[in-house]
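In: Starting from these lines, generate the structure:
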Amino acid sequence: MIEKQQGIAWFTICRPTRRNAIDYTVMDELHEAIELAEQDDEVKVLVITGAGEDAFCAGGDLQVFHQLKTKEEAYAMLAKMGNILYRLLTLPKPTVALINGIAVGGGCELATACDFRFARAGARLGFVQANLAITTGWGGATMLFEKMAYDKALHLLLQAQTITAEEAERIGFVHRTFHHSLREQCEKEMSGYTNKSTHVLRAYKEAATKRWKTEEFRRRFFAEIEQCAHLWESEEHEQAVQSFLAKRNK
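Out: The predicted model follows:
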């Protein structure tokens, strides 16, 4: 769902019964939101959040994507979302992940693509992909190493556990934690940007993202996606997913 208000375009993932997991429809809707933010001069900030109070985004929807078995099938899906997150990463407007609840797996990759990450106090976040015998598949690790201290980023990826928003703020992944009124607090934080010229916002963002528009960075970004696709068709990944689904369905 996309709405505009006071210079902010709000994109809300509306799949609360699936913990706002991403499927192909959400991918297409997110692409539309990015297009809107890029082309509409009235939009000065893009904020991404999840519907409800429990989840920001639980990553890719396993019920949908577990049907993909070969590395070619996996790569088609991973590259589709990877391209969307690359556009989000390099969008010439400020972007915010408003993490209203749990963010795991691809949900953390989505948040990493944004310039700022604000989170509800107590929300849990984690790059848990390694527990499913795969790596980040949407460019998340490549982006994370750009945005955090090396050792802290590597620890998040290798540990593959969830941490609280407060701990994520302490290590520099989350920029602010809010205890209540997330949307209002986010609007307040962004008010210093939305009263500025769109041309100024674009100029600063283009200066900031120039280093990510190189062929070398794109090569690393999509090599990560290709590596995940290779691991995707492994027996180890298949067994890990089957075990995860069995536990969840008990």
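
In: rest of the way, CA atoms for contacts and neighbours
Out: Noted.

In: any idea where the strands of the protein begin and end?
Out: Residue ranges of the strands in the chain, as given by DSSP state E, are 2-5, 8-13, 45-50, 55-57, 95-99, 102-104, 116-120, 124-126, 163-164, 176-178.

In: Which other helices and strands does the fourth one contact?
Out: Other elements packing on strand 55-57 under the criterion 3 or more Cα pairs under 8 Å, 6 or more residues apart in numbering; DSSP states H and E are strand 45-50, strand 95-99, strand 102-104, helix 106-113.

In: What sits closest to the residue nearest the centre of the chain if chain neighbours are left out?
Out: By Cα atoms, centre = their mean, the chain has its centre lying nearest to residue 110, at 0.6 Å. Spatial nearest neighbour of residue 110, chain neighbours left out: residue 85 (6.7 Å); criterion: Cα to Cα, 6 or more residues apart in numbering.

In: Ok, residue 230 next?
Out: That would be residue 71: by Cα to Cα, 6+ apart, it lies 5.3 Å from residue 230.

In: what's the neighbour count on the one you found?
Out: By other Cα atoms under 10 Å, the residues close to residue 71 number 19.

In: Can you give me the distance of the residue nearest to the centre of the chain to residue 158?
Out: 18 Å (Cα to Cα, to the nearest Å).

In: Ok, residue 70 next?
Out: 25 Å.

In: before we move on, the earlier item: can you redo the strands of the chain as a markdown table with mean neighbour count and distance to residue 79?
Out: Below are the strands of the chain laid out as a markdown table (neighbours: other Cα atoms under 10 Å; distance: least, Cα to Cα, whole Å):
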| stretch | mean neighbour count | distance to residue 79 |
| --- | --- | --- |
| strand 2-5 | 13 | 23 |
| strand 8-13 | 22 | 20 |
| strand 45-50 | 25 | 20 |
| strand 55-57 | 32 | 19 |
| strand 95-99 | 27 | 21 |
| strand 102-104 | 29 | 19 |
| strand 116-120 | 24 | 23 |
| strand 124-126 | 25 | 21 |
| strand 163-164 | 18 | 28 |
| strand 176-178 | 21 | 30 |
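
In: For the comparison step, fold the sequence that follows:
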Amino acid sequence: MSYNNILVNQDQQITTITINRPKKLNALNKETLIELHNAFSEAENDKNTRVIILTGSGEKAFVAGADILEFADFDVKEGSELAKQGQDLVFNFIENLSKPVIAAINGFALGGGLELAMACHFRIASDNAKMGLPETSLGVIPGYGGTQRLPQLVGKGKAMEMIMTARMINAEEALKLALVNYVVTLDELLPLAGKIASKIMQNSPLAIAAAIKAVNAGFKDGVNGYKKEIKQFGKCFGTKDFTEGTTAFLEKRKANF
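Out: Below you'll find the predicted structure:
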């Protein structure tokens, strides 16, 4: 599938999706969101993809935010629909994929950009990265899950401060807050993402998919995460990966998943 705003590359079972609007600092517009949905859906259904890496083109920005020109004149109904469509189409969709998604944050990740990174299963950042949710400075609030995911990751108090002040934080502060897992130079960013992806691929894809479901369940209203864990744990016993993993362990060899 061809795209206007993103690049997709697959190498050794790793699919890298790059948002490619450098002149707009990779800002998210409607077309880009649709393309992201299609690219992630394609990777999810591709048997040759085991891990997905999401990044931005250039050295300045992962995603600098949403394209404000597209919604500056929206009314209440249109604004609500914008948030709902975005969450359903991309942000919640990414969070619930069965394949691990690593956000490689290169430069600015602001507003919808940070929300996009937070929808991924975990994040790494370059040392020039800047992150924040500046929406209140525009008279709105984060609408792509930011008010929910940021408190889950950094705690309620810090999330409230970041949202209310609309300030950016640098990569080192993001690391201290556990918003990102690692900070490296820009040149080291994608190689590190690939190294982590390779490590993930040594393990059972079916077990990883089950773990994603179990972990996500603990952050959903009305869902008992412990019960979800028990269910997913039990299901693992009926998989070929469980048979291979336990057999390999007993035979003192490396499992072939």
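
In: Got a TM-score for the pair?
Out: The TM-score (TM-score structural alignment, normalised by the length of structure 1) is 0.81; 216 aligned residues with a Cα RMSD of 1.8 Å.

In: mind listing what the closest residue to residue 226 of structure 1 other than its chain neighbours touches?
Out: Counting by Cα to Cα, 6+ apart, residue 75 is the residue found nearest to residue 226 of structure 1 once chain neighbours are left out, at 6.4 Å. Contacts of residue 75 of structure 1 were listed using Cα atoms under 8 Å, 6 or more residues apart in numbering, and they are 225-226, 228-229.

In: Can you check which of the helices and strands packed on strand 55-57 of structure 1 gets nearest to residue 235 of structure 1?
Out: Residue 235 of structure 1 lies closest to helix 106-113 among those, at 21.1 Å (Cα to Cα).

In: Could you give the residue range in structure 2 aligned to the closest one?
Out: Matched against structure 2 by TM-score structural alignment, helix 106-113 of structure 1 falls on residues 112-119.

In: What number of residues are in the vicinity of the counterpart of residue 167 of structure 1 in structure 2?
Out: Residue pairing (TM-score structural alignment): residue 167 of structure 1 is matched to residue 173 of structure 2. Burial measure for residue 173 of structure 2: 14 neighbouring residues, criterion other Cα under 10 Å.

In: can I get the contacts of residue 75 of structure 1 in JSON lines with neighbour count?
Out: Formatted as JSON lines, those follow (neighbours: other Cα atoms under 10 Å):
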{"residue": "225", "neighbour count": "26"}
{"residue": "226", "neighbour count": "22"}
{"residue": "228", "neighbour count": "23"}
{"residue": "229", "neighbour count": "26"}
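
In: ok, and those in structure 2?
Out: For those, no contact persists in structure 2, with contact defined as both residues aligned by TM-score structural alignment, their matches' Cα atoms under 8 Å.

In: Please identify which pair of those residues lies farthest apart.
Out: Across these (Cα to Cα), the longest gap, 6.3 Å, separates 225 and 229.

In: Pull up the overlap in contacts between these two.
Out: 75, 78, 137.

In: nearest spatial neighbour of the last one, skipping sequence neighbours?
Out: Once its chain neighbours are removed from consideration, residue 137 of structure 1 has its nearest residue in residue 225; the separation is 4.7 Å (Cα to Cα, 6+ apart).

In: Could you measure from that neighbour over to residue 105 of structure 1?
Out: Distance from residue 225 of structure 1 to residue 105 of structure 1, by Cα to Cα: 14 Å.

In: Need the residues touching each of the two.
Out: In contact with both residue 225 of structure 1 and residue 105: residue 136, using Cα under 8 Å, 6+ apart.

In: what residue of structure 2 takes the place of residue 78 of structure 1?
Out: Match for residue 78 of structure 1 (TM-score structural alignment): residue 83.

In: Looking at the strands of structure 1, which is nearest to residue 205 of structure 1?
Out: Nearest to residue 205 of structure 1, of the strands of structure 1 and by Cα to Cα, is strand 95-99 at 9.9 Å.
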